[in-house]
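*Asks:* Starting from these lines, generate the structure:
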Amino acid sequence: MGTGAPGRGQPERSGRDFTPVPYPTQTERLAAHVVGLRYEAIPRPAVDKMKEHIVHHLGLALRGLSTQEGRQAVRIAESFGHEGSATIIGRRDRTAPMEAAFANTTLMRSDFLDDVLFPAGVHAALVTLPPALAVAEERRRSGKELLTALIAAYDVIGKLGSPAGMASARAPRRPTIPFGPFGGAAAVARLLGLSEHRTAHALGYAAHSGMGLSEGDFVTHYYGLVARNGLMAAVAADHGGQAALAVMEGRFGFWNTFFTGVPASLDDSLDTLGTDFEIMNATTKRYPGTGLNIVPIELATRLVHDHALAAANTRSVTLFLPVERKHFVTGHMHPPFQSEAAARSSSVLAIATVLATGRLDPDLVMDYTRPGLLELCDRISVVLEEGHPIRYARVEIDTSDGRRLVAEGHDHAFDPADWLDWLSVGGTDVLGWDALTGLVTAMERLEDIDNVADLTALLRPRYRDPVPTTD
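*Replies:* The predicted structure is shown next:
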């Protein structure tokens, strides 16, 4: 429920730097939506998709328990104690909500299959679901309240991030760095029952939490820090903390600090609050790597399958991508790759594996120094073009017999996964089959659950912690 464009003739609201801005400020407009959104106003497809994304990330968290990063995150969280009100997924003991949010975020990230909200490009579930789940459990909120808080949080991230475009950032930064904290703050503010005024201050705190740099690979647990910061922003506001209400559009505010100014289409974006739900623009992933590469990988795979292509009959490949990806060089870089993370993120390497095997082979991607694979990468060129949406791709393959095969698109949606199959990959050894079937049933009727603690109880082993946290 948007508040509309700032009213003409209304008094101006100054930030602490005394920058005059129109009333209501951007944080106030967003806060009105977060507080005012009602579950009954959310279209059923948005509710169903939100549930799908929750199940997807619960499954990732269960897998993450067997990874080094996941075990490390659990140790960090549990180093603060084994008593609390929030569940670390797959662990018997509970801990404080902030520590649970930190650990669960890393667990959900460990397999690199987390969702992406487009065109903002933010890994929205990572920075909203863990803090929301922790607070909903602690405050004994209902399933409807959890769903509403998460859908509102996706809206806040999308309405801010989509008009910005990371190409306008003053320095290369992945979108979750500046926009992620707003989602966690919004979800937790809603679940804490904050007023519009307090929620605006929570979002103001979130604007100060856009941490993280693009130098090198992401530091381990980076997303966990973002999720924790969003939760902390809402808690600070709940206890009376204040931030400048002009923190977004003020002279020394968010937009002028991290970007080149307030995006021209931001007001139009905010006007769609309550009518255009951002969860519908989010996608999950089925293979590791950046979500921006889903479209080009799927296009290349389709051409290879439809025309019986392979390395032997492919002369060259040209990949056309939007110029807005110029700051995200890792997403289309050529060898040599300096790390596994860089290799996973390269659409060039991904398409090379499709030519080699007929599909994206994650194990082959990790063998990124193999000579034959490097030779295939040399046949692939990348062109950045103006005038396309951020997910656009065009793949042109020139064959050895003189044909030019072309496929283009700007979107791809994976078929929904079977929930029980998805959860069982990492969950059978951790929770057991009976608990997993109960979890699926609970998620199917999440909107009817009176207490989210009944859901999170299904995420804790009944008798022991089956996965050791030591490496």
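
*Asks:* From now on I want contacts and neighbour counts done on CA atoms only, so please keep to that.
*Replies:* Fine.

*Asks:* now the strands for the stretch 101-250 of the chain?
*Replies:* Applying DSSP state E, counting those that start in this stretch to the stretch 101-250 of the chain gives strands spanning 116-117.

*Asks:* quick one: the helices in it?
*Replies:* 124-138, 143-164, 176-192, 196-207, 222-238 (DSSP state H, counting those that start in this stretch).

*Asks:* compare with the first, here's sequence two:
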Amino acid sequence: MTAAGTATITQRLSEHVVGLRFRDISPDAVAKTKDLLIHHIASALRGRSTTSGRQAIGIARELSPTGGQCTIIGQNFGANLLDAVLANSSLMASAGTADFLLPPGINPGVAAQPVAWAVGEITRSTGRELLAAVAIGYDVMAKLHGTVWTWDLDVPRPLKFVIEPFGAAATAARLLGLTVEQTVWALGHAGQAGMGVYEGSEYLSFMHPLAARNGIMAATLAKAGVPASSTIIEGRHGVHRTFFLEDVPDALYDGLATLGQEFEISRAQANRSATSVLNVIPVALAQQLVAEHQLSADHIASIQLTLPAERRSREKAYYSYSHRGPRYLLAIIVTGGQINVTRFDEAAGPDVLAMAAKISLRFEDGHSIYYARVDVNTTDGQRYSAEGDRHDQSPLSWEEQLGGAGADLLSGVKLRRLADQLRHLEDVDDISEVMACLRPGESAPTGGHTI
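*Replies:* A predicted model of the protein is given here:
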């Protein structure tokens, strides 16, 4: 018996996975799903230039030496299902621009979308089914994670890597046509596939891909008839007590009651900055002050960065001294550098480390989670300040996003065809037509969109 009746949490989620009809997804949720699909394809095309992106492509080649049925974005060779998911998730994540849901602080796109494209390509799914499967994956991850702030746990842990296999498994289950019972098993296996600790946080680049890959395996086991626990979430030794260190809260059951009515993907936001979304505003404020007052590192005595009190545990847990933490990011800006993924591949130079040592963090109550204030004290006694809690990104058309990321690799014809296919994705008969536009060595398909 659960707080909501006789159905377990995974049973209720599985009914949503199997039973959701495309026509019941709100137009806003469909539009947001398309936007985020474009965003992550563009991120994957940019990811080719990153160290982890190149490594992922090399790993896929090694594990699938004779090729495979699944497209690796931006490559002219295919790979087996698991290897393509690993590579595409890594490419999407390596650019540092994964989408996010806050709360709870997860990156659902890099788990659900690579799975949807790869499984959909093998099963020759329609665009409607792919859109539904992606929205379902976001629902499952957001509902299970809830609003828990992971850094407030007695032992902080990256709960998103515990939850991502569930979203990947749900997306795969939908596209594989699993029954409700099989989907319960898939989610049960996903509960055994979570992973991750914050130790070595600077080396977590392959955690999203591994979580997505584990979700595929969970669904594959279920399809083969391998059973798993239906109480994997709320059981005495289940995921919530083991990783969240608490019984399932009423808020999670309340969230399940809105399945099929509210779509979590509608809340997701794309991140176009190569850093954590919570550090976008501090970086923008530092850039503003440096430009307005022509500040240079040798003229700065100290910098104080004020953040909301809610971030105290997060920064102290592991991020303040990470190479992507706020002190390091501000130090890069002040020393004349740019925030980009290739910079994170490099070791911090002595100038950046010296500047980071001049930056202190302060935490204040009464601010939104996005708030930041930067106070710069100069060697000649001046003080410059800037604060804010909102950073508006200039809108980019789909063609601009795809062209900016892939014009050096894919022809204009392919990029235009890709944008057109995604714009009318609900009318695409076979999503392998979309994937063909992402392989440099093939001609773009010219068929229509009819179902």
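
*Asks:* For the equivalent of E447 of structure 1 over in structure 2, the count of nearby residues, please.
*Replies:* When structure 2 is aligned by TM-score structural alignment, the residue opposite E447 of structure 1 is E426. For E426 of structure 2, the count of nearby residues is 22 (other Cα atoms under 10 Å).

*Asks:* What about structure 1, which residue is the most distant from its middle?
*Replies:* D401 (42.6 Å; Cα atoms, centre = their mean).

*Asks:* Return the residues in contact with the nearest residue to G331 of structure 1 once chain neighbours are set aside.
*Replies:* Take G331 of structure 1 and drop its neighbours on the chain: the residue closest to it by Cα to Cα, 6 or more residues apart in numbering is S346, 4.6 Å away. The contact partners of S346 of structure 1, by Cα atoms under 8 Å, 6 or more residues apart in numbering, come to G289, N293, T330, G331, H332, M333, H334.

*Asks:* Map M166 of structure 1 across to structure 2 for me.
*Replies:* M166 of structure 1 maps onto T150 in structure 2, with residues paired by TM-score structural alignment.

*Asks:* Quick check, its match in contact with F161.
*Replies:* No: taking contacts as Cα atoms under 8 Å, T150 of structure 2 lies outside contact range of F161: 11.3 Å.

*Asks:* How about A219 of structure 2, nearest residue that isn't a chain neighbour?
*Replies:* A186 (4.6 Å).

*Asks:* how close does that neighbour get to G177 of structure 2?
*Replies:* Going from A186 of structure 2 to G177 of structure 2 by Cα to Cα, to the nearest Å gives 12 Å.

*Asks:* higher neighbour count, those two?
*Replies:* Taking other Cα under 10 Å, A186 of structure 2 and G177 do not tie; A186 has more neighbours (36 against 14).

*Asks:* mind checking what that one lines up with in structure 1?
*Replies:* Match for A186 of structure 2 (TM-score structural alignment): A202.

*Asks:* what residues does the longest helix belonging to structure 2 touch?
*Replies:* Determined from DSSP state H, the single longest helix within structure 2 is helix 27-47. The contact list for helix 27-47 of structure 2 (Cα under 8 Å, 6+ apart) reads 53-54, 73-74, 88-95, 97-99, 109-110, 113, 131, 134-135, 263, 265-266, 269-270, 398, 401-402, 405-406, 422-423, 425.

*Asks:* Taking helix 127-145 as reference, get the angle to that helix.
*Replies:* 90 degrees (axes from the mean of the first three to the mean of the last three Cα atoms, to 10 degrees).

*Asks:* In structure 1, what range does helix 27-47 of structure 2 match?
*Replies:* The aligned range for helix 27-47 of structure 2 is 44-64, by TM-score structural alignment.

*Asks:* How about the match of M166 of structure 1, nearest residue that isn't a chain neighbour?
*Replies:* P156 (5.7 Å).

*Asks:* can you pull the contacts of G260 of structure 2?
*Replies:* Contact partners of G260 of structure 2, counting by Cα under 8 Å, 6+ apart, are H16, L20, D24, I25.

*Asks:* thinking again about what came up before, any idea how far the residue nearest to A219 of structure 2 lies from S64 of structure 2?
*Replies:* For A186 of structure 2, the distance to S64 of structure 2 - Cα to Cα - is 25 Å.

*Asks:* quick one: the residue nearest the centre of structure 2 from M355 of structure 2, how far?
*Replies:* Centroid-nearest residue in structure 2: N107, 2.8 Å away (criterion: Cα atoms, centre = their mean). N107 of structure 2 is 31 Å from M355 of structure 2, where distance means Cα to Cα.

*Asks:* cool, and S229 of structure 2?
*Replies:* S229 of structure 2 is 52 Å from M355 of structure 2, by Cα to Cα.

*Asks:* So if I had to pick from those two, which one is more boxed in?
*Replies:* Between S229 of structure 2 and M355, M355 has the larger neighbour count (other Cα under 10 Å), namely 23 against 17.
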